[in-house]
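J.: model the following, please.
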Amino acid sequence: MSGLCWWLVLAASVLVALGLPVPLRAEDGDIALYREIAGRVERGDGYYAAAAELHRQENYPLRPFVTVRSPVLALGHALIGGAGMLLAAWLILGMALTAWFRTLRDRPPAERAAVLAVIAAGGAALISPEVLHVHELWAGLLITLALGLGWNRRLQLGAAVCAVLLRELAAPILILLLFPFERRQFVRVGIAIGIVAAFYAWHAANVASVVQPGDPSSQGWFGLMGPAGLATYLSAAAGRAIPVWAAFLPLAGWMMHGDRLVFPWCAGVAGAIAIIARPDNLFWLLMFCPLYPAGLVFLVSAAILAVRRLRPARWMSVRMGQPS
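T.: Have a look, this model is predicted:
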């Protein structure tokens, strides 16, 4: 019976993972903008001049500075091209799977295989030439790698810093890496935060240098969608492969798993989307993909364990209730 349950949860989880990229289309305005900026940089234009010109042309805001993405991804495309970036994405996914294989070495083989299959399916579905210009995709892959590297905190911090340099929304992961508290780790994370802060101060100065008085500002955030809006968001992101009421089940699974980093990260991203995100901020979901759907595996694992513990107790109560 438990074997059948594992096959069912694996099929359901892979279906959810494969459905994640449904809303990401190459013709989406944001993706088209990032692709055009990267193309201009590849042709030799300066990043900030090209970004400012295209933002104005497409009526995208230039204020505050975070509305202009970090130049790291565009420079990467200019250096190694689309094929090189595609290979890099697959390499990061492969490293993430290797890291999680080691992290889950003490878990039951079936559970570990199911988690790795879900992460692999989600990553494979997300990685495509059309969406390689989405910064949240890269941040999500790097955070998946970082969260699997708990057995090497230096490598973990390095992967996390790379994610933050690509997308500033990933910055809270650095705070999570402070725990459990250790003096050396505290110093390392402090240095990393200093590097990231210096990088974004430089980025802000460069954006300010190309902003003109008439440039538009962001319409703001704080969409206040709430839990119901978040559940609808998650269901839509999975291509309706999961009903709205089941959207939080992977989060419950990660909570039962007890990982000190994954659950706080996923819960934090979910909370940020529920409170801050606007309806057009769907890309934010990529910040916890392809890891989030794997929580379903731990949820089923907990259910199977609960049934196994219940059966002996029930059998004993029946035996003790029989007349002698």
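J.: only C-alpha atoms for contact and neighbour calcs from this point on.
T.: Noted.
J.: quick one: the helices in the stretch 101-250 of the chain?
T.: Ranges of helices in the stretch 101-250 of the chain, per DSSP state H, counting those that start in this stretch, are 109-126, 135-147, 153-166, 172-176, 183-210, 226-237, 249-257.
J.: take the ones you listed and lay them out in CSV including distance to M320 and mean neighbour count.
T.: Listed next are the helices of the stretch 101-250 of the chain as CSV, based on distance: least, Cα to Cα, whole Å; neighbours: other Cα atoms under 10 Å:
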stretch, distance to M320, mean neighbour count
helix 109-126, 35, 21
helix 135-147, 48, 27
helix 153-166, 52, 21
helix 172-176, 50, 16
helix 183-210, 55, 15
helix 226-237, 46, 20
helix 249-257, 33, 20
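J.: tell me which of the ones you listed lies nearest to G82.
T.: helix 135-147 (13.8 Å; Cα to Cα).
J.: as JSON lines, the helices of the stretch 101-250 of the chain with distance to G19 would be great.
T.: Putting the helices of the stretch 101-250 of the chain into JSON lines (distance: least, Cα to Cα, whole Å) gives the following:
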{"stretch": "helix 109-126", "distance to G19": "8"}
{"stretch": "helix 135-147", "distance to G19": "15"}
{"stretch": "helix 153-166", "distance to G19": "23"}
{"stretch": "helix 172-176", "distance to G19": "26"}
{"stretch": "helix 183-210", "distance to G19": "33"}
{"stretch": "helix 226-237", "distance to G19": "7"}
{"stretch": "helix 249-257", "distance to G19": "15"}
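J.: and these: which comes nearest S301?
T.: helix 109-126 (7.1 Å).
J.: count the residues that sit near W7.
T.: When neighbours are counted by other Cα atoms under 10 Å, W7 registers 13.
J.: hang on, it is in a strand, isn't it?
T.: No - W7: not assigned to a strand; according to DSSP: H, G, I helix; E, B strand; the rest coil it is helix.
J.: returning to that earlier point: for C289, which of the helices of the stretch 101-250 of the chain is the nearest?
T.: Using Cα to Cα as the measure, helix 135-147 is the one of the helices of the stretch 101-250 of the chain that comes nearest C289, at 5.6 Å.
J.: for the comparison step, fold the sequence that follows:
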Amino acid sequence: MATIWLSQPSRFAGLSKRRARIGLALLLILLIATLSALAVPAPPAVSGDVAKRADDQADVVLYEAIVDGVRHGGNYYTVAADQLRAGDYPMKPFVTFRLPTLAVAQAMLPSWTVVLLLYVLAAGVMVAWFRRLRPAFARPPPLLLAMVLLAGGLGAFVQADLASFHEVWAGLLIALSLALRRPGQWVAAAGIGALAMLVRETSALYVAAMCLLALAEGERKEAAGWAAGVALLAIVVVAHAHAVAQVVRPLDPASPGWSGMLGFGFFVEAITLSTALRLAPMWFAALLMGFTLFGWAAWRDGTGLRALVTFALYAALIGLFGRVDTFYWGLMVAPAILVGLAFAPDGLKDLIAAAFPRQRKITVTRITP
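T.: Predicted structure coming up:
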């Protein structure tokens, strides 16, 4: 079957007419669901005034202050507690404190080195995805388009003033891990996934997805490797909770909770705000997000399935527990997500062709003796 861009037919090629029509109906439902982003409350507007950075990027300023305090000899938990208390941030439960990994590592390095490492990591993500995507496309132009889409997801990840933001590093590490994983070649991917969890514990959703999919494919050794990372995180979190308990006071404020229940539309909005889609009108960006997810489903490759499952899990996390002020959770999956648009044309073509197959014309030739 001829393809538009891909080197092989999409996952939807060869579906029965009934299943293909169900697939088209589900795609329509997905596109309609993305438009629910229009009804989601938007985060507070950023002034853009350098003098108001403490208000516009309050969390970033907080993390910078913590790094600075540790760099000058302070204990991470004592410094973090003082800064959270000074900013009237919630301090209960213990998850309101970020894991110390990133702050301690950055405190050991000059600021310019941290920014350089951020750029190197972003460049590594670009190279890893180029190598991963090159066999997927039949010609250079669609591969180039895929790389442009990847760059569109990386805009927020090469901003020096966000270098202390945990989701920025964790998102890049997840994207790198996903690109490096191959059948039989998973050790580096699992190790990077474990590092992502130590930077931001919500990376465990990605690692859990990789573990479960490895189990489903009968790759027990690989599944054990991913599970080992989760076990390491569990140990770290227990120690983290104990350390937090030593610095929190009875009268310190508690979190209002994370049951935002803003729905799938909030996930769409969070990704839009985290990528180049923020430049488009929301209705158009939302529809593009629908085709992006459809594209990942269309790619006939294990990486496509793993990416789709990962995005679905974070969509559930953000839709159920995210609040308007935690839209930045979308950064966890933002780096590579727009690449799915490059797979969408072949997927849509194959789905329509399967749903509405052409009737073969039968020509009867009469032979007169």
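J.: wait, which of the helices of the stretch 101-250 of structure 1 is closest to M85 of structure 1?
T.: Across the helices of the stretch 101-250 of structure 1, the minimum distance to M85 of structure 1, taken as Cα to Cα, is reached by helix 135-147, at 10.2 Å.
J.: in structure 2, what residues pair with the closest one?
T.: Taken onto structure 2 by TM-score structural alignment, helix 135-147 of structure 1 occupies residues 166-178 there.
J.: out of the helices of the stretch 101-250 of structure 1, which comes closest to G3 of structure 1?
T.: So among the helices of the stretch 101-250 of structure 1, helix 109-126 is nearest, using Cα to Cα, at 8.5 Å.
J.: gap between that closest one and the chain center?
T.: 15 Å (Cα atoms, centre = their mean, to the nearest Å).
J.: indicate which one of the helices of the stretch 101-250 of structure 1 is closest to F288 of structure 1.
T.: The nearest among the helices of the stretch 101-250 of structure 1, by Cα to Cα, is helix 135-147 at 5.5 Å.
J.: off-centre distance for that closest one?
T.: Using Cα atoms, centre = their mean, the offset of helix 135-147 of structure 1 from its chain centre is 5 Å.
J.: what is that helix packed up against?
T.: helix 72-103, helix 153-166 (3 or more Cα pairs under 8 Å, 6 or more residues apart in numbering; DSSP states H and E).
J.: with structure 2 overlaid, how far apart is the last one on average?
T.: Right, helix 153-166 of structure 1. If you overlay the two and look at helix 153-166 of structure 1, the average distance to its match in structure 2 is 0.5 Å (mean Cα distance after the TM-score superposition for structure 1).
J.: by how many degrees do that helix and helix 135-147 diverge?
T.: Helix 153-166 of structure 1 and helix 135-147 meet at an angle of 170 degrees, taking axes from the mean of the first three to the mean of the last three Cα atoms, to 10 degrees as the criterion.
J.: report the angle between helix 153-166 of structure 1 and helix 72-103.
T.: 150 degrees.
J.: same for helix 153-166 of structure 1, what does it pack against?
T.: Counting by 3+ Cα pairs under 8 Å, 6+ apart, helix 153-166 of structure 1 packs on helix 72-103, helix 135-147, helix 172-176, helix 183-210.
J.: save these as CSV, and put in distance to R154 of structure 1 too.
T.: Putting those into CSV (distance: least, Cα to Cα, whole Å) gives the following:
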stretch, distance to R154 of structure 1
helix 72-103, 13
helix 135-147, 10
helix 172-176, 12
helix 183-210, 8
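J.: out of these, which is closest to A51 of structure 1?
T.: Per Cα to Cα, nearest to A51 of structure 1 of those: helix 183-210, 9.0 Å.
J.: onto which residues of structure 2 does the closest one map?
T.: So helix 183-210 of structure 1 sits over residues 220-247 in structure 2, by TM-score structural alignment.
J.: relative to R35 of structure 1, which of the helices of the stretch 101-250 of structure 1 is closest?
T.: Taking the helices of the stretch 101-250 of structure 1 one by one with Cα to Cα, helix 135-147 is closest: 11.0 Å.
J.: mean deviation, that closest one versus structure 2?
T.: Averaged out, helix 135-147 of structure 1 is 0.5 Å away (mean Cα distance after the TM-score superposition for structure 1).
J.: report the inter-axis angle for that helix versus helix 109-126.
T.: Going by the same axes, to 10 degrees, helix 135-147 of structure 1 makes 160 degrees with helix 109-126.
J.: identify all contacting residues around helix 135-147 of structure 1.
T.: 69, 73, 89, 92-93, 95-97, 99-100, 123, 126, 131-132, 155-160, 162-164, 166-167, 170, 261-262, 283-284, 286-291 (Cα atoms under 8 Å, 6 or more residues apart in numbering).
J.: still on that earlier bit, just put the helices and strands packed on helix 135-147 of structure 1 in a markdown table and tack on distance to I193 of structure 1.
T.: What follows is those, written out as a markdown table (distance: least, Cα to Cα, whole Å):
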| stretch | distance to I193 of structure 1 |
| --- | --- |
| helix 72-103 | 17 |
| helix 153-166 | 8 |
